[in-house]
Each structure stands twice: as C-alpha cells, then as structure tokens.
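# predicted model, plus sequence, below.
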Amino acid sequence: MKLSERGQGLLKWFIYAVIIISAVLLTISIGSEFIMDYYWFKSIGYLNVFMINLKYQLILLFGGWAIATLCLLLAWRETKKSVGDQLPTIGGKLYTIFSVLIGFGVGWWFKGKYMILLKFLNQSAWGVVDPIFGHDVSFYVFTLPMIKVLLTFVAAVSALVLVFSLIPYGIAKARFESEKTELEFGEYSIWDTFRFLRSPVVIGPIIVLTIAGAISVWLGRYSYLWAFDPGGQVPVGASHMAVHYHIPYTWIKALGVLLLGGLVAYSFSH
C-alpha cells in the first residue's frame, strides 16, 4: 500500500516530533548526570580525573557513532540499487534517521567501555607469567578485555549492516510482488535474490562476522584459566582436563567457525 503525499508528510512530521522530544529528554538526562559528576569530582579535588574520563568517553562515543552510522549509510546506498523505487521517498529518510540513532546507540555502548581503554593504555607488566600460555598476567587484566570489546564492536556493526540491508530489501520485494510490477536493472532483474545475496552488504558482514567469531572462539581458550575462580579479574589456573583437552581443541573449533562461515559466503556468491 502506497502512502499519499499527505500521509507521508504527516508521518514525517510525527517522526521528527518523536525524535526531537526524545533528544530533549536524553539531553536533560545526560546533562544532569554530567553536571553532578563535574561538581562531585571538583569538590574532592580530582577535576583532572573527570576531564580525562570525559575525554575518552567522548572519543569512544563519537568514534563508535561515526563508524556505525557511516557503515549503515554505505550499506543503504548499496541496498538502494536493489530496491528500485519500491520504497517511498520517506523510506530513505527513515533509514537515514534510524542509522544515525542506531549509530548513536552503538557509540553510547562503546563509550561505556572507556575504563577498559584507559586500563589498556596505561598498563604495565606485573612480572608474573602464566605457565600455560606464557603471557604476563597483566595481559589478561588489561589487553584481553580490550580485544574482546573491539571484537564485539566489529561484530555488532557487521550484524547491524546485514540486518538493515535485508529488511529494506525484504519489504521492497514484498511490495513489488504484491503489485506485480516489472522492473529491470540493466540486463538483470533487480529482484534477483541471489544477486542481492552476492552483494557486498551481505557477503561483507558475513565474512567479518565469521572472522570475528573465529577469533572470539580462539580467545575462549583463555577462559579456562578462570576455572577455579569464575568471574574473577585475575586468572588463577586451569584444570587438568582444560590443559590437555579443551585448550588444544580450541583451534579446531575456531577452524570450524571459519569453515562454516566460508561455506555460507561461498553458497551466496555462487
């Protein structure tokens, strides 16, 4: 069902109103928290600590926001080639708005990891080496958490690109099928599903998710060092079973993830 120009206009202004109200409420909430933290740190003489925290929070917020939003907008530019004019004009505007909002959400999550970044940047060796992997124990406290955060960020952005490419295409194709319209894109029909599945917005995220998943599985071998103290910050040792069976076979599980992702990507591209 196509929206009339009046309907699209009303929907557009309704969405703008919701966004503006949400932005105002969010600004009030963030602003009040910022002011309280500022005066609290100032009152105890640690204003410089507050400024350092704020600096890295803003770096992560705007960095994550920009990267996520840019990836989503680039994905939309590619997806538009496959949906023709089957989405109303407001569809592109909505996608742009949601891309910015979702990107902000990703950046906001990323901002919350600033302490992990600060620990990573200011780490120092502890002089104690674990006997299983040969890493300084500081690696597990400072470096490993940072690697996991980056992997999560990359995987989340890739998953969002994949999902928000499939959804518009699915909606547009369903609309096309309901209207029984003949559309051509060059010498190929733009509704060649397999052609769309071979596009960068589908294959790219699948490859990235596969690699990130394999690395995550491989890093999982370090989790066995917390066998006797789950949830602790410092590893205390691994069990006999973990050392001789679970840890060595982590490579096989990681290769299995790569193989599975490779098969999916190959099936889409051929």
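Thanks, I have it. Numbering: from 1, shown residues only.

# use CA for all of it now, contacts and neighbours both
Noted.

# neighbours around Asn122, how many?
Asn122 is flanked by 8 other residues according to other C-alpha atoms under 10 Å.

# report the contact partners of Gly262.
Counting by C-alpha atoms under 8 Å, 6 or more residues apart in numbering, Gly262 makes contact with Ile207, Thr210.

# tell me how many other residues surround Ser43.
For Ser43, the number of neighbouring residues by other C-alpha under 10 Å comes to 10.

# now do the contacts for it.
By C-alpha under 8 Å, 6+ apart, Ser43 has no neighbours at all.

# Trp191 and Phe268: what is the separation?
Applying C-alpha to C-alpha, to the nearest Å, the value for Trp191 to Phe268 is 15 Å.

# the more surrounded of these two?
Using other C-alpha under 10 Å, the more surrounded residue of Trp191 and Phe268 is Trp191, with 20 against 17.

# take the one below as the second:
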Amino acid sequence: MSTSTAPDPRRPQRSGNSSGFGNVFIPTLIVLAVLLFAITIFANVWTEVKWFDQLDAVRVFWTQWGWAIALGVLGTLLVGLVVYLNLRLARPKGDIEDSSSGTARYRQQVEQHRWLVRLVVPLVVGLIFGAPLAGEWRTYVMWLYRTSFGEVDPEFGHDVSFYVFSLPVLQSLLSLATTLIVLALIAAIAMHYLYGGISQDNGKLTLTRRARIHFGVLGVLASVVVAGFFWLSRYNMLLADNDKFSGASFTDINASLPGRTVLAIVALLVGILFVLAAVKGLWKLAGTGIAVGLVTML
C-alpha cells in the first residue's frame, strides 16, 4: 500500500525558475543599456562624419576625435596610476596581523579583494576624473601648432602668443595636478587609516614614519602647485576685463603684482616646511607656515 502526499493548497508554491529569471533579467538589462548607449554614440558619430564629408573635411573630424580620445585615455591612465601608487605606498610591507583595531574587518575585506582595490578602483576614479581631459583637446592642439605674434607685452616682455597658446595649457596642467594631489591625498588617508598609519593615542593624532613621509611629500607637491597658481595669476591680470577698460590697472601692477609674487615665494617656503614635517615630524611648523601664507594673502 503506497501513500502519496499531495501539495497543500493553502501553502504558496515556489516557482522553480524564479531565481533563474532574476539571474538572467539583470544581465540582460545591462546588455540592452550598453547596446542602446553604443547605438546612440554611433548614430551621433556617423552623423558628424557625414556632415564633415559633405564639406570635404573628414580629416578635421578625425583629428578632433583622435586628440580627444588620446587625451581622455592619457588622463584616465594618469589619474588611475597616481591613485594606484598612493594606495600601494600607503600599505605597509609584509602581512598585517593586528586584528584588535576597529578597522580590522574593513582591512580584511580589502586584503581579500586586492584586485578590486588595486585595479578597479583606480580605473573607475581615472574614468571619472581623468577622462574629462578629452574636452580640452583644442587647448593642447593650439599650443602644439603655436606661432609667434611678433608683439610683446609691455610688463613681462612675453610674446602675445604666450597668452593665447601657452598660458591656457599651463593653467590646464595645474588644474590636473590639483586633481591628482587631492585624489592622492584621499587615497593615502583611507589606506593609512585602514592599516594603522593614522591612529589616536589618548586623543592625540599620531602618524607612523611611513605616513609622515607620505603626507609630507604630498604637502610639498601641493605647495609647488599653489605657488604655480599664484605665479600664473600675475599674467592673468593683463587679461582682466574691467568696466571701463581691459587689462591691468595701476593698482594691479603696483600692488597686486608684487603681492602675488610674494605669495608664490611664501608657498614655496611652506613646501620646505613640509619637508621638515616629513623628516622630523614638525607638523606644527608646517601649519604655522600655512597660517602665515593665509595672512599674507589677506
């Protein structure tokens, strides 16, 4: 005599392929989104190509796109490389055995997914902050094919072409350097905190020698970049557009110009203080130098 158990009609039956549907739906949605994006990009590019072709200027189109792609790739790789190097430099050599700190669990996750931290994170950050360099392709191409104007400005003695071609490139490079330093600092702080380079001892912030040198070098680079901004701002005064006239005013030449020169020198001196902070740990001295720089700016 055999007995069979019939399913209880009051109990909801689980569909056998529900999980399979979920596993297929999300990848399919992603693939469709990527295809839609690719088709949209292709349609726009093809339209541009046909328009330039009607003008017999297809070479101009490919020159623009070639430079944009090249600069975008270069910016992505440069930002990704800087983030990767700072993540690696912030990690101490050897195995980390300390499991008593509050960051041990997060550090363990980082160690278990090294490829994610060392490859994916720098690449994503590079795409976000480095790829936009492609939008400045015109600035770099104009500088590459720059020509002399045969006229010099009466204040600095530079050819006028310097303000048209070279100055925008220098400003772009300083902006990129600022982005690199900020991202490097964020990566360094995160990794040093995870691996014990930054800690608190009785409410006092302490740094290991590795972290001290790392932050000191970043401070020196930041000081150089700030000095560069102050120095280039001297040339920007000649391009000012005032209400009644264009160019530098009497106050700009006799007060602002010397002041910005002094600020550039002060920024370099602060960089020297960061060297002392990295070697001797004299962070109060570096902080005092920054305060003096701010007072000088005022």
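Structure received. Here the structure is a predicted model, which is why all the values come from computation and not from measurement.

# so what touches stretch 111-124 of structure 1?
Taking C-alpha under 8 Å, 6+ apart as the rule, stretch 111-124 of structure 1 contacts 53, 56-61, 64, 138, 142-143, 145-146, 149.

# residue range for it in structure 2?
Mapping stretch 111-124 of structure 1 onto structure 2 (TM-score structural alignment) gives residues 134-147.

# after the top helix by length along structure 1, heading C-terminal, what element do we hit next?
Counting by DSSP state H, the longest helix found in structure 1 is helix 5-43. Sequence order places helix 47-83 as the next helix or strand after helix 5-43 of structure 1, per DSSP states H and E.

# all strands for the stretch 51-200 of structure 2, in order.
Assigned by DSSP state E, counting those that start in this stretch, the stretch 51-200 of structure 2 shows strands spanning 198-201.

# show me what contacts the spatially most central residue of structure 2?
What sits nearest the mean C-alpha location of structure 2, by C-alpha atoms, centre = their mean, is Thr179, with 3.5 Å. Residues near Thr179 of structure 2 by C-alpha under 8 Å, 6+ apart: Phe129.

# which one in structure 1 is aligned with it?
Checking TM-score structural alignment: Thr179 of structure 2 goes with Ala156.

# which stretches of the stretch 101-250 of structure 2 form helices?
With DSSP state H, counting those that start in this stretch, the ranges of helices along the stretch 101-250 of structure 2 come out as 104-112, 114-115, 121-129, 137-144, 160-161, 167-194, 209-236, 250-251.

# now these as TSV including distance to Ile26 of structure 2?
Below are those laid out as TSV (distance: least, C-alpha to C-alpha, whole Å):
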stretch	distance to Ile26 of structure 2
helix 104-112	25
helix 114-115	24
helix 121-129	21
helix 137-144	37
helix 160-161	55
helix 167-194	32
helix 209-236	42
helix 250-251	63
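
# of those, which is nearest Gly293 of structure 2?
helix 209-236 (10.6 Å; C-alpha to C-alpha).

# which strands and helices sit next to the closest one?
Using 3 or more C-alpha pairs under 8 Å, 6 or more residues apart in numbering; DSSP states H and E, the elements in contact with helix 209-236 of structure 2 are helix 58-90, helix 167-194, helix 257-280.

# just after the shortest one, pick out the following helix or strand.
Looking back up the chat, that one is helix 257-280 of structure 2. Downstream of helix 257-280 of structure 2 (by DSSP H and E), the next one is helix 283-297.

# which one of the helices of the stretch 101-250 of structure 2 lies closest to Ala286 of structure 2?
Closest among those, using C-alpha to C-alpha: helix 209-236, at 9.1 Å.

# tell me who's in contact with Arg234 of structure 2.
Arg234 of structure 2 makes contact with Leu257, Arg260, Thr261, according to C-alpha under 8 Å, 6+ apart.

# tell me which of the residues you listed persist in structure 1.
Retained in structure 1 by both residues aligned by TM-score structural alignment, their matches' C-alpha atoms under 8 Å are the following of the contacts of Arg234 of structure 2: Leu257, Arg260.

# quick check: chain neighbours aside, which residue is closest to Val266 of structure 2?
Nearest non-adjacent residue to Val266 of structure 2, counting by C-alpha to C-alpha, 6 or more residues apart in numbering: Gly293, 6.2 Å away.

# and the residue nearest to the centre of structure 2, how close does it get to Leu173 of structure 2?
For Thr179 of structure 2, the distance to Leu173 of structure 2 (C-alpha to C-alpha) stands at 10 Å.

# so which of the helices and strands packed on helix 209-236 of structure 2 is the most packed in?
Greatest average neighbour count among these goes to helix 257-280 (a mean of 21), per mean count of other C-alpha atoms under 10 Å.

# contacts only, for Phe98 of structure 1.
Per C-alpha under 8 Å, 6+ apart, neighbours of Phe98 of structure 1: none.

# what's the counterpart of it in structure 2?
Match for Phe98 of structure 1 (TM-score structural alignment): Val121.

# could you measure from its match over to Arg114 of structure 2?
Distance of Val121 of structure 2 to Arg114 of structure 2, computed by C-alpha to C-alpha: 10 Å.

# what do you get for Asn254 of structure 2?
56 Å.
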